[in-house]
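Novice: got a structure for you, letters missing:
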């Protein structure tokens, strides 16, 4: 099934000079031509889209043809989008590889298992270059690991993955193969208590509640709004919520109210089904 539009971690980058303002049910946010192009190509995947279709939907949301063309050109230059001889565009394998990471949220609570008070640890080797270290730290953060001791990143060992599976997935999102990933326990109690405070539990639970309320409100009358408003909301609210779910640290019940996480995930599935229906209809009309 295709993702709803704009649901990619890369779309967090904003281009202030080419923004369009979209009023949602809760507040005023912005989407960019880049968000729009990525979102439509993702929704259409594996089929390509013509430049005409991308320009038309861009115009629907208030973007100039030039802004859409510039966005496409930049995405092509970054090897995130590729064109063929028919002036059609699709996402590259490089971009689609991120989908396997962002799609993890669909697995819900099957991604975790009961916590036995053990920890997953990752030690980064000394002598790493700045770029390599930054990429490794980002990869670890995407899987909920925090810096616990000098050079040692940790998280509760409640992911439903073997160390080999987790290591492979981390390397796929740019962790250096020279990192050492392992399970450990028997840490001193004061140390593990300190580690549990590394995550802002109140902020995470507040995000669960806030995003649930926003998409529930949007879904309530999704097909009764003007199409440009529903398209904008699917980009903005859907994208923001997916980032919350995708980057969620998946903490265990001993640390956080997991019912809030499940409630948000279930609501997002319903909302995505509505968004997918709308985007599929729009794409079908554009490609006629």
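Specialist: Happy to help now that I have it. All figures in this text were calculated on a predicted structure; none of them were measured in a lab.

Novice: drop to CA atoms for contacts and neighbour counts, all remaining ones
Specialist: Will do.

Novice: what are the ranges of the helices in the chain?
Specialist: 33-44, 51-60, 65-77, 93-102, 130-142, 163-172, 189-196, 201-220, 227-246, 258-286 (DSSP state H).

Novice: most tightly surrounded among the ones you listed?
Specialist: Per residue and on average, the most neighbours among the helices of the chain fall to helix 33-44, with a mean of 25 (mean count of other CA atoms under 10 Å).

Novice: Serialize the helices of the chain to a markdown table and add fields for distance to residue 8.
Specialist: Formatted as a markdown table, the helices of the chain follow (distance: least, CA to CA, whole Å):
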| stretch | distance to residue 8 |
| --- | --- |
| helix 33-44 | 8 |
| helix 51-60 | 18 |
| helix 65-77 | 13 |
| helix 93-102 | 7 |
| helix 130-142 | 13 |
| helix 163-172 | 16 |
| helix 189-196 | 29 |
| helix 201-220 | 17 |
| helix 227-246 | 7 |
| helix 258-286 | 14 |
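
Novice: Of all those, which one comes closest to residue 20?
Specialist: Comparison of those against residue 20 by CA to CA identifies helix 33-44 as nearest, at 8.1 Å.

Novice: alright, now check it against this:
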């Protein structure tokens, strides 16, 4: 359940839950009633949900697809596609020969706050770190090299004018600083610790009440998926690739379990997302 807008470290809001559910709906619409029921699991009232839907629609983040149902708006669709790549990003990796991909943003405007936020998010989601003012780098370990990073940055909303290129042969001082831009030990510890946490939950969730399990899988899944969406996908020896792979596989199983739990919890309303509020519910969740 790839709920990017939900960061488990911050307060859940109607906006985060609505966008999170729509992000994993495979482009389908969800009914207002199903979104109200989902938010109710976290103590969010119906009026709050309806006001949030109105605001999100006015901002173009969602749009009505039929009476009583909403889907993601065009500005969010490209981001949704990129968020979904967490499951396949490992397949895009190639051998690392010690080079880097660099991005220079010094020629880009800083007065447009929206563009600046999108740029910062894109750089972070691509694992780029600032080496010098306006110069960002990451290991060149994707099969497509600089072109892969260039295309992904643009898909994430970064300006096409940014210079993206292969880089190598840093001087001694910069070489030392490059090596410290990422904390591989912390990443390895996170992979192992969070994998164990998810595995423990998968081993006991069937003993939980349905609504408790639905809440927990949402929050824990959000945190796990978000960590992979923003993972720098470093090469060995910077990180333990086996530990990352094991963590990825566990998160995939956790994600599948979460989707199944939510489908069972909401049955027709989530399982048939095109159904409008006016259609019969056959007594489900009444």
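Specialist: Arrived safely. Since the structure is predicted, the reported quantities are computational estimates derived from the model, not experimental observations.

Novice: if we can go back for a sec, please identify which of the helices of structure 1 is closest to residue 87 of structure 1.
Specialist: From those, taking CA to CA, the stretch that ends up closest is helix 51-60, at 6.3 Å.

Novice: average offset between that closest one and structure 2?
Specialist: Helix 51-60 of structure 1 differs from its equivalent in structure 2 by a mean of 2.7 Å after superposition (mean CA distance after the TM-score superposition for structure 1).

Novice: Compute the inter-axis angle for that helix and helix 33-44.
Specialist: 130 degrees (axes from the mean of the first three to the mean of the last three CA atoms, to 10 degrees).

Novice: do you know how far the spatially most central residue of structure 1 is from residue 108 of structure 1?
Specialist: For structure 1, the residue lying nearest the average C-alpha position, counting by CA atoms, centre = their mean, turns out to be residue 243 (3.8 Å). Going from residue 243 of structure 1 to residue 108 of structure 1 by CA to CA, to the nearest Å gives 14 Å.

Novice: do residue 262 of structure 1 as well
Specialist: From residue 262 of structure 1 across to residue 108 of structure 1, the span is 7 Å (CA to CA).

Novice: Likewise for residue 202 of structure 1?
Specialist: Residue 202 of structure 1 is 21 Å from residue 108 of structure 1, where distance means CA to CA.

Novice: With residue 275 of structure 1 instead?
Specialist: Per CA to CA, residue 275 of structure 1 is found 19 Å from residue 108 of structure 1.

Novice: And residue 39 of structure 1, by the same measure?
Specialist: 23 Å.

Novice: In structure 2, what residue corresponds to residue 198 of structure 1?
Specialist: Under the alignment (TM-score structural alignment), residue 198 of structure 1 pairs with residue 181 of structure 2.

Novice: Next, count neighbours for the residue lying closest to its match once chain neighbours are set aside.
Specialist: Spatial nearest neighbour of residue 181 of structure 2, excluding adjacent residues (CA to CA, 6 or more residues apart in numbering): residue 129 at 6.4 Å. By other CA atoms under 10 Å, 19 other residues sit near residue 129 of structure 2.

Novice: cool, residue 4 of structure 2 as well?
Specialist: So residue 4 of structure 2, with other CA under 10 Å, has 28 neighbours.

Novice: What sits closest to it if chain neighbours are left out?
Specialist: With sequence-adjacent residues excluded and distances taken as CA to CA, 6+ apart, residue 4 of structure 2 is closest to residue 226, at 5.5 Å.
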